[in-house]
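1. sequence and predicted structure below; questions after.
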Amino acid sequence: MWKKDIYSLKIIFWLLLLCCIAGLSAQQKQSLFDLANNKGLFIPDFSYAGYQFGEKEIAISENSITLNAIDYGVIADDGKDDSKALLTIFKKAHELKEPVVIQLPPGRIILSEILYFERSNIVLNGYGVGEKGTEIFCPRPMMYLKNPDDLKELREYLVKLDKVQKEKENNIFLPFSQYAWSGGMFWTRVKGARVKSYLKEYDVLPKVLATIHKAQRGSIMFSVTKNTGLKEGDVVEIQWFNKKGKEGKILSELYGDRDLKIGSHHWNYPDLPLVRQQVKIEKTSKNSITIKSPLLLDVIPEYDVRIIEWKHLEEVGIQNFKITFPFSNRIAHHVEQGYNGIYLTRVFNSWVQNVVVENADSGILTEAIANVTIKDIVTLGEKKGHYTVQMGGVHNVLVKNLSVYNDTMHPLSFNTFSTKSVYSDCEVFKNPILDQHSGVNHQNLFDEIIVHLDPLENNSYPLFAGGGAGYWKPSHGSYSTFWNIKVNFLSKLEPEGFIKLDGMNDGPNARVIGVWGNKKIEIDYKPDAYINFTNTPMELIPSLYNYQLSERLNR
């Protein structure tokens, strides 16, 4: 039913809008192409986002061994719990050296244990999301499962810092849940590898492979020192630090020279990287290396930039099934019970595709991943959720064709440390927010997004409202980009004048290009946003990501 609804709404929306499209002048057309080609105004190149840097289609290895879940005791539609059988087949898959596909049968499968992906070259495949597809029903939230070892540090952090959700008007004074932004019934991990730092006593010195003293933002080739043997094909992490406290030059590079309130986490932890970027090494020659995707920031000695070992999995796929949770009332923000679908950590060149998630607290959560494609996703249900597909601590991640039917706090959200990642061709049907969640997230792209909304009584709507904790403010760093945001105002009443889209007061140097809809719009985005092509349908370049990718591949 939802597929018919989305199709009908898109057809109606486009017919209404195409009726009132005015042609662009030759000068306007040239200006638009100049923006897309990064001529004059800086706009990041987002084309490296996604599986295999967008250069190859997702594909299962031809050498894969298929393990049929039925052969290991999984029986669909019998009303019995299938967790033991699924754990058995996962154990077998992790014993094999060859690439492996775990094939689920059609019908309803019941799961009440976490399934961990702890090896590369593994795919979990269902029979699709239709009536004759595969449904995995998770009857209990994660709060009733054994506490995951991976979240031990987080649990201690929440207690030590007395993290409590306080809502006097709702009589709520409840401790944060470890599952508010972490964990999932399907969980990728490198066992024992930390994915996020919370407490100093858990800090461990990484394996430093090289250092960089000087390079320019956007470079792919530069010199390194103290090279311990970087090799072609290595996937490593580059880290930038702020060792100069409140006066650190890196803060100006991240946020510009505006008088913005910058949170204390930017200097209270000088031994933890403030910016990180996972890269693939293309070439090495003596002390020179070439990386696949461009440097996020300049490199100067003050930033103490280093290259470290990055533990990760590759070619992990999750696809072609539906995850269903029973309906449960939402308790409060940050007090989620753990109805979480998929948790991606420590993966590179991997994917999730053709997945529906119903009644989740969070559909797909992420942390410390790079070059992952998450596409053809639907979230729905009567329950109000926290996230749909969230990007936290990610680099070069592509979320494409996400349809959000359920009400959520943050339907599209870039979280702490997210960089050069993209939401493209997504649609939000309820209470849309294009959230940027504080914490040095910068150079991210909302691309070809459709939102459906009712304006407030004052003819405004906080489409750009940013969340996150004050100690990580501002809401985002420089060069966050919005391209071709299509707004369908649901009310049939004609407003007096323009409808204002606002909500962002501390987002420096944003690029807001091509916000338009079926009523006249004005944009209020602070401070110093570059705003252009408002109320202009973006026919020439509907997707900046697709355009940049095509241009790069054709060079």
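-> It's in.
2. please count neighbours and contacts with C-alpha atoms only from this point.
-> Will do.
3. for E539, grab the count of nearby residues.
-> E539 sits with 12 neighbouring residues when counted by other C-alpha atoms under 10 Å.
4. the longest helix in this structure is where?
-> The longest helix of the chain (DSSP state H) is helix 2-18.
5. what comes up buried for that helix?
-> 13, 17 (16 or more other C-alpha atoms under 10 Å).
6. for that helix, packing partners?
-> Helices and strands touching helix 2-18, as assessed by 3 or more C-alpha pairs under 8 Å, 6 or more residues apart in numbering; DSSP states H and E, are absent.
7. so how far is it off the chain centroid?
-> Helix 2-18 sits 26 Å away from the centroid of its parent chain (C-alpha atoms, centre = their mean, to the nearest Å).
8. want to compare, so here's the second one:
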Amino acid sequence: MFQSTKNRNFVNQKVIIYAFFIAILFSFNSLSSQELPEIITNKKIAGQNYLPDFSYAGYHFGEVKIPQKTGQIINATDYGVIANDGLDDSKNLIKAIKASSSIKGDVVLQLPAGRIILSDILYIERSNFVLRGAGSGENGTEIFCPRPMMYLKDPESLTELREYLTTFDKRQREKENNVDLPFSQYAWSGGFIWTQVPNERVKSYLEKYDPKLNVLAKVLTGKRGENTFTVSDVNGLKVGEVVELELFNKEGENGEIIKALYNNANVKPGSHHWKFPTLPIVRQQVEIVKIANNKVTIKTPLLLEIKPNYQAQLVEWKHLSEVGIEHLRFTFPDTPRVAHHVEQGYNAMFLTRIFNSWVSDVSIHNAESGILTEEISNVTIEDITTDGNNIAHYTVAMGGVHNVLVKNLKVYNNAVHPLSFNTFSTKDVYQNCEVFTNANLDQHAGANHQNLFDNIKVHLSPKEDNSYPLFLAGGADYWKPSHGAFTTFWNINVAVTGKFDTSKPIVLNGMEDGPFARIIGVHGNQNFKLEYGPDAYIEFLNQPIQKEPSLYDYQLKKRLK
């Protein structure tokens, strides 16, 4: 009897111990499942809340690191460029670029260490070209621009913009500041280093200048998020070609594509969504990887489902490729700010019509706009620092671009729009960036949609009511809402300083009309509450995403695996 009781107790102890370990294992698994948001781990929730794949952004779709080009090296000093002599180097720099352009194959134009004075625009108009300095630090290459572009001859490529600004009387009007001044052509365009395809229009402003496009094929059907679609005729297409996919709204104010852009949200689109039916409302530059019968497979996913009434088409897209700008710094003098949109032209770079290209290791001091972009795709802009005493308009801006990756951007200066997705920007990513002053995450209207703020840190001081407009909604009313569906915020670290009521949560707001945002992992050194436009998906509020701090990296690893 004693023996059986002892055995029974022993068995019970084993059951209890076993149950205890099962409970610990279950608890561990449960805890582990909470390490990542349900929007990527729960199939049901993921199916109900579309999350775009952002992993195709950047140089060669994120699959290739920025190269160290070792082509033929041309020394700018051989063309009369002398650093630290106090003399203007513009003519000799232009001479060196022209000489480099005549050489076939990969070319690196090497700038010397020290201060180089630039007072004219350097146009990069060829592929397979790298403009390389000796570094962005104190002992590297400094490009000093003593006067703004407003004193230069008007650029030919901005003729249409200048006429647009005059025709529509675009002015900055601030009665309280006694300001009534015309917009500058350099408020969102132009730069002392300027990539362009000669004689190719970059952005549409006036219908009379619309060129006749080389239409390669009509696109008939395709599903959002997939890489294959049907076309009317494949005879004009080639594997390996990079073309532009265009979708139109030709149905007026109630066009179906407008509803698709905003996922049928209860928002009021501005008039520019239907006033220009001959211009595409959605564009993406795509690389053709396969052609079979009337089906075309592209490298990247479709932004929207393609329907017959969108009159989608593939057109020729002229561009440069394998262009690099690296290892240098820009400096501009301290200058008083006149007013918003009345910038004088202290802009470092203007990147247009480039594909599979990069900017790396660049410091920019006192610019009105550091790096402006338009009509570029699959470009990586990394390791950029902006600082200075002047108030900037933009630091590194995304305007009318697709699959652009801006990573490791540090913003120390006061900028109106330190991080900004502007008109027609799609599938672009700000990753691992930090904003130290006047922090805001700007979405600037103009049918921009499906963009990603990824693993961003911001420093801010709340207002007296314990709120802060982190989610800025810029842009003109005729292009509102501020963004389309599925813009995503992932792992946003908010560092709060200053005086505020610690007994209440800090309200992060500023966005009233941006629909179907995905806001995941907003956290920081205080407790936060979010107020965001209609139908936002919010998860991991006040909780960092430590296991996968970058959605871009997570999606890229998953895709390449």
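-> Arrived safely, thanks for sending. Given the structure is predicted, the values throughout are model-derived calculations rather than measurements.
9. and the TM-score between these chains?
-> Overlay of the two chains. TM-score (TM-score structural alignment, normalised by the length of the first structure): 0.94; 532 aligned residues with a C-alpha RMSD of 1.5 Å.
10. next secondary structure after the longest helix of the first structure?
-> Using DSSP states H and E, the helix or strand that follows helix 2-18 of the first structure in sequence is helix 26-36.
11. could you point out which element follows that following helix?
-> Counting by DSSP H and E, what follows helix 26-36 of the first structure is strand 65-68.
12. in the second structure, what residues pair with the helix or strand that that next one is followed by?
-> Downstream of strand 65-68 of the first structure, the next assigned helix or strand under DSSP H and E is helix 83-95. Aligned using TM-score structural alignment, helix 83-95 of the first structure spans residues 90-102 in the second structure.
13. may I see the buried residues of stretch 472-482 of the first structure?
-> Quick answer for stretch 472-482 of the first structure (16+ other C-alpha under 10 Å): 472-482.
14. what's next to it, contact-wise?
-> 42-44, 254-256, 260-266, 436-447, 466-468, 504, 506-514 (C-alpha atoms under 8 Å, 6 or more residues apart in numbering).
15. rerun that using 6 Å as the cut-off
-> When contacts are defined by C-alpha atoms under 6 Å, 6 or more residues apart in numbering, stretch 472-482 of the first structure is touched by residues 254-255, 262-263, 265, 436-446, 466, 506-513.
16. again, but for stretch 192-209 of the second structure
-> 121-125, 348-353.
17. of the buried residues of stretch 472-482 of the first structure, which is the nearest to F429 of the first structure?
-> Set against F429 of the first structure, the nearest of those by C-alpha to C-alpha is F482 (18.4 Å).
18. quick check: the closest one is in a strand.
-> Yes: F482 of the first structure forms part of a strand when assessed by DSSP: H, G, I helix; E, B strand; the rest coil.
19. helices of the first structure, residue ranges please.
-> Going by DSSP H, the first structure shows helices at 2-18, 26-36, 83-95, 152-160, 249-255, 544-553.
20. sorry, back to before: next, format the buried residues of stretch 472-482 of the first structure as TSV and append distance to L24 of the first structure.
-> Formatted as TSV, those follow (distance: C-alpha to C-alpha, whole Å):
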residue	distance to L24 of the first structure
W472	41
K473	38
P474	35
S475	33
H476	32
G477	31
S478	29
Y479	25
S480	25
T481	22
F482	20
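21. circling back: okay if I get the helices of the first structure as a markdown table plus distance to S424 of the first structure?
-> Putting these into a markdown table (distance: least, C-alpha to C-alpha, whole Å) gives the following:
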| stretch | distance to S424 of the first structure |
| --- | --- |
| helix 2-18 | 16 |
| helix 26-36 | 15 |
| helix 83-95 | 33 |
| helix 152-160 | 31 |
| helix 249-255 | 24 |
| helix 544-553 | 7 |
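22. among those helices, which is nearest D203 of the first structure?
-> helix 152-160 (10.6 Å).
23. and A536 of the second structure, what does it touch?
-> Counting by C-alpha under 6 Å, 6+ apart, A536 of the second structure has contacts 516-517.
24. looking for the alignment partner of it in the first structure.
-> The equivalent of A536 of the second structure in the first structure is A529 (alignment by TM-score structural alignment).
25. can you check E305 of the second structure too?
-> So E305 of the second structure corresponds to D298, using TM-score structural alignment.
26. show me what contacts its match?
-> 215-217 are the contacts of D298 of the first structure under C-alpha under 6 Å, 6+ apart.
27. how far away is it from D304 of the first structure?
-> Look at D298 of the first structure and D304 of the first structure: by C-alpha to C-alpha, to the nearest Å, they are 11 Å apart.
28. kindly report the same for L295 of the first structure.
-> 15 Å.
29. more crowded one of these two?
-> L295 (20 against 16).
30. can you pull out the strands in the stretch 401-550 of the first structure?
-> Listed in chain order, the strands of the stretch 401-550 of the first structure (DSSP state E, counting those that start in this stretch) span 408-414, 422-428, 434-436, 445-453, 460-461, 481-489, 499-504, 511-517, 521-525, 530-532.
31. quick one: the third one to the second structure mean distance?
-> Okay, so that is strand 434-436 of the first structure. Aligned to the second structure and superposed, strand 434-436 of the first structure gives a mean residue distance of 0.2 Å (mean C-alpha distance after the TM-score superposition for the first structure).
32. show me what that strand is packed against.
-> Applying 3 or more C-alpha pairs under 6 Å, 6 or more residues apart in numbering; DSSP states H and E, one finds that strand 434-436 of the first structure makes contact with strand 408-414.
33. how about the strand it packs on: buried residues?
-> Counting neighbours by 16+ other C-alpha under 10 Å, one finds that the buried residues in strand 408-414 of the first structure are 408-414.
34. with stretch 31-48 of the second structure instead?
-> In stretch 31-48 of the second structure, counting by 16+ other C-alpha under 10 Å, buried: 35-40.
35. counterpart of S418 of the first structure in the second structure?
-> Under TM-score structural alignment, S418 of the first structure pairs with S425 in the second structure.
36. other residues contacting stretch 238-248 of the first structure?
-> Here stretch 238-248 of the first structure has contacts from 267, 270, 273-277, 303-307, using C-alpha under 6 Å, 6+ apart.
37. who wins on neighbours among those?
-> Going by other C-alpha under 10 Å, Q277 tops the contacts of stretch 238-248 of the first structure with 26 neighbours.
38. Q103 of the first structure versus that residue, what's the distance?
-> Taking C-alpha to C-alpha as the measure, Q277 of the first structure falls 34 Å from Q103 of the first structure.
39. Q436 of the first structure too?
-> Distance of Q436 of the first structure to Q103 of the first structure, computed by C-alpha to C-alpha: 37 Å.
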